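Enquirer: Can you look at this prediction? I've put the sequence above it.
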Amino acid sequence: MSLQSGMIGKIDYLPLDQILRPIPPVLDYSKIDSMVSTLNGVPMASSTCKIEDITSGELPPVDVLVASHKGKKLYFAFGGCHRFQAYERTPGKLVKCKVLPCTKDQLKLYLGASVDRYFE
C-alpha cells in the first residue's frame, strides 16, 4: 500500500501498453523472477516479500496517474518497476492498478517541461 493510494479501494485493470513509464528503472532480476512465478500461480518469496504475504496469481496494485488534457487521456506510472517487468514477462495479463487523477501541471513535478511532448 502506498501513501498516495492507501485510501483508494477501487482497483482497475489496464493493458500494459496503455501505461507510460517515462523514467528508466533500476532492477533486481531475482525479484522480477519471483513476481513472474507468483503471477503464474506459484508464489515465491523475494528479498522484500515473505511467502505468507503473497496471494497466488496476483501482485499488489501499481499507482498510476491519469491526466486528461484537451481530450487526450494518458496513464503514467513512476513506481512499480519490478511489477511492470513481471507483467511484461507474463503476456496477456492486465496490470492491477490504483488510478489517481492528476492534471498536466501536476505531472510537471515528475517530468518538468518534457510533459508537453506527451500531450502534443
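Expert: Received it, and whenever you're ready, just let me know what you need.
Enquirer: drop to CA atoms for contacts and neighbour counts, all remaining ones
Expert: OK.
Enquirer: Quickly note the distance from the residue at the greatest distance from the centre of the chain to residue 106.
Expert: For the chain, the largest distance from the centre (C-alpha atoms, centre = their mean) belongs to residue 70, which lies 24.5 Å off. Per C-alpha to C-alpha, to the nearest Å, residue 70 is found 15 Å from residue 106.
Enquirer: this is the comparison structure:
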Amino acid sequence: MKISSSLSNNACSSSSSIHSASIDTTYNIPMKDITRPLPSTLDEKKVQSLMETIQTTETDQVPPIDVLWYEAPESKNNYFFAMGGCHRWEAHKRLNSKTIRAKLVRTTLNDLRIYFGSSLPNLK
C-alpha cells in the first residue's frame, strides 16, 4: 500500500499523545492494514460509550489513534502498528468500520525491534 495514494487525510489540530503532538495530519487508515500486537484490558462501558459516539456524531469528535508506521526500504511495503487507543480501536472493530482515523508516527526497524523483541514479524 502506498501511503500517499491509498489513504485519505484530514487536517487536525488536536493531538492524541506525546508521540503525535507535533503531527497535524490525520489519515483514514483501513482497519485491515493495521496490526494491533498488544493485548488489552478493556473497560466495557468505555467501549460502548465510544461506539455510541462514533455512530451518532461527527467522526472528528473521537480523537485519532496513534499508529506506528514503518516503510521497508527495499520493498517500500508499509506496515502499521496500533500500540495505543485500545478502546477506540475496539469500538471501531465492533462497528465493522472500514477505516479508523489515525496519526502516523514514523518508526524505524530498530525501534520496532525494541517494542517487539523476538516476536517482531518478518517485515519484507
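Expert: Arrived safely, thanks for sending. The structure displayed is predicted, hence computed values, not measured ones.
Enquirer: Pull out the buried positions in the longest helix seen in structure 2.
Expert: Longest helix in structure 2, counting residues (DSSP state H): helix 44-56. In terms of neighbour count (16 or more other C-alpha atoms under 10 Å), helix 44-56 of structure 2 has its buried residues at 47-48, 50-51, 54.
Enquirer: For that helix, grab the matching residue range in structure 1.
Expert: Aligning helix 44-56 of structure 2 against structure 1 (TM-score structural alignment) gives residues 29-41.
Enquirer: Not including adjacent chain positions, what is the nearest residue to residue 36 of structure 1?
Expert: residue 86 (4.9 Å; C-alpha to C-alpha, 6 or more residues apart in numbering).
Enquirer: Helix, strand or coil: sort out that neighbour for me.
Expert: Here residue 86 of structure 1 is helix, with the state taken from DSSP: H, G, I helix; E, B strand; the rest coil.
Enquirer: Could you do residue 104 of structure 2 as well?
Expert: Classification of residue 104 of structure 2 using three-state DSSP returns strand.
Enquirer: The aligned residue in structure 1 for it: what's it in contact with?
Expert: Alignment note: residue 104 of structure 2 maps to residue 99 in structure 1; criterion TM-score structural alignment. Counting by C-alpha atoms under 8 Å, 6 or more residues apart in numbering, residue 99 of structure 1 touches 11-12, 63-66.
Enquirer: run the last query once more with 6 Å
Expert: Listed by C-alpha atoms under 6 Å, 6 or more residues apart in numbering, the contact set of residue 99 of structure 1 reads 64-65.
Enquirer: ok, it to residue 112 of structure 1 distance?
Expert: Counting by C-alpha to C-alpha, the gap from residue 99 of structure 1 to residue 112 of structure 1 is 21 Å.
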